[in-house]
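**Q** heads up, no residue letters with this:
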């Protein structure tokens, strides 16, 4: 970041904020945590930021060694942004911030739904390991959210989420972001979502229902993700 924005404080917290403390900076990191993205995809996930401000944050984060730009090989040939190893080291920071911020009521101007990557982070933030005590082995799930695909794996009480398709999922759900929000955080009944045509489920439905019930709440007041 530019010297004019520095706190001028030797504390490590202040020096970290010199790099990622600008508005939107950490949310850019959040959007890239599950893999590289094109500018247009970043802007789609951060609906409240202008293209000029997003471009500025990307330049600053690149200058600070938090992200890289590269061109995908053929046939794509698209320019994408991705986190460096130093950028990926921010994941536990973001998870801690998510847990700390979850009980705070959302502003009245907040968007009505999460971005796909923000939803993936919310799943990691609110996952309750105690709910997996009775499970043994590895359990893998496919989450298809519109044009985005993630897979979730639960092993020994740990949840791992990555972008992409897998071929050995025990259960697959295809739905939009709001439907998955409601299934996980508003505790909407999975059968109801399927009957209404809001979700398509393949594989072990009972295993998927267990997964939906393995998360805490995002809103500490009423047990729902405020919308």
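**A** Perfect, I can see it now. Keep in mind that what you see is a predicted model, and the values were worked out from it rather than measured.
**Q** C-alpha only now, for contacts and for neighbours.
**A** Noted.
**Q** All the strands of this structure, residue numbers only.
**A** 67-71, 79-83, 138-145, 148-155, 158-163, 171-175, 199-203 (DSSP state E).
**Q** Including mean neighbour count and distance to residue 42, could the ones you listed go into CSV?
**A** What follows is the strands of the chain, written out as CSV (neighbours: other CA atoms under 10 Å; distance: least, CA to CA, whole Å):
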stretch, mean neighbour count, distance to residue 42
strand 67-71, 17, 13
strand 79-83, 20, 9
strand 138-145, 21, 16
strand 148-155, 18, 13
strand 158-163, 16, 15
strand 171-175, 19, 21
strand 199-203, 16, 26
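**Q** okay, now the one to match up with it:
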């Protein structure tokens, strides 16, 4: 923890910000929510962070007990059990932040897109639905399990998906959030196509301003 700035405030919020309030820190956590990553993979997901800044934040998060580093082979980083407790907090923060009227034009990383899906999942649209989806986004493979009111996303392909959706991250984002129609998009559906099409109805685009976002 040496070198970290502190608010010097005993409030739990201030103490949390002492650990993860520096620039890029929470986005590093976001990139690790679905599992471990190498340094180069983190750089790909956080293109605006310089290698030096990324290394510094990783050291700080490791020193604070949020991230651990495995040194065997190519070093990888993963969240500790305590760090993983940030998952629902980041989903809620993403749900809140998505209602901001400012919408930067940059792309979302695959991991950021998955958190956006969690944040905009509409449980009412999934009533009676139980399905395992495989997302193929370029080289990335992800498992998405939908069971009624819940959604669970993990890195890696499921063993027996009910439906497979293959596209690129930008197209998935555009179709899910209503900027492009599925019928006009370069999306390949395999397996149970009815379930595959149902996937795109499970998410809502958050409304800007102070209006309530969909329940998830």
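**A** Yep, it's here. Because the structure is predicted, anything quoted here is derived from the model rather than measured.
**Q** Nearest to residue 60 of structure 1, out of the strands of structure 1?
**A** strand 67-71 (9.1 Å; CA to CA).
**Q** Show residues contacting that closest one.
**A** Identification of contacts with strand 67-71 of structure 1 by CA atoms under 8 Å, 6 or more residues apart in numbering yields 58, 61-62, 77-84, 87.
**Q** Report the two of those separated the most.
**A** Pairwise across the contacts of strand 67-71 of structure 1, and taking CA to CA, the largest span is found between 77 and 87, at 23.6 Å.
**Q** And those two? Which one has more around it.
**A** Of the pair residue 77 of structure 1 and residue 87, residue 87 is the one with more neighbours under other CA atoms under 10 Å, namely 22 against 10.
**Q** Contacts only, for the more buried one.
**A** Neighbours of residue 87 of structure 1 in contact, by CA under 8 Å, 6+ apart: 29, 65-67.
**Q** right, and the pair among those residues with maximum separation?
**A** 29 and 65 (12.0 Å).
**Q** that older thread, save the strands of structure 1 as a markdown table, and put in distance to residue 104 of structure 1 too.
**A** Formatted as a markdown table, the strands of structure 1 follow (distance: least, CA to CA, whole Å):
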| stretch | distance to residue 104 of structure 1 |
| --- | --- |
| strand 67-71 | 29 |
| strand 79-83 | 28 |
| strand 138-145 | 26 |
| strand 148-155 | 27 |
| strand 158-163 | 24 |
| strand 171-175 | 27 |
| strand 199-203 | 29 |
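**Q** related to what we said a few turns ago, neighbour count winner among residue 29 and residue 65 of structure 1?
**A** Neighbour totals were compared for residue 29 of structure 1 and residue 65, and residue 29 leads with 22 against 15 (other CA under 10 Å).
**Q** correct me, but that one touches residue 84?
**A** No: Residue 29 of structure 1 is not in contact with residue 84 according to CA atoms under 8 Å; the separation is 10.2 Å.
**Q** Now which residue in structure 1 aligns to residue 140 of structure 2?
**A** The equivalent of residue 140 of structure 2 in structure 1 is residue 148 (alignment by TM-score structural alignment).
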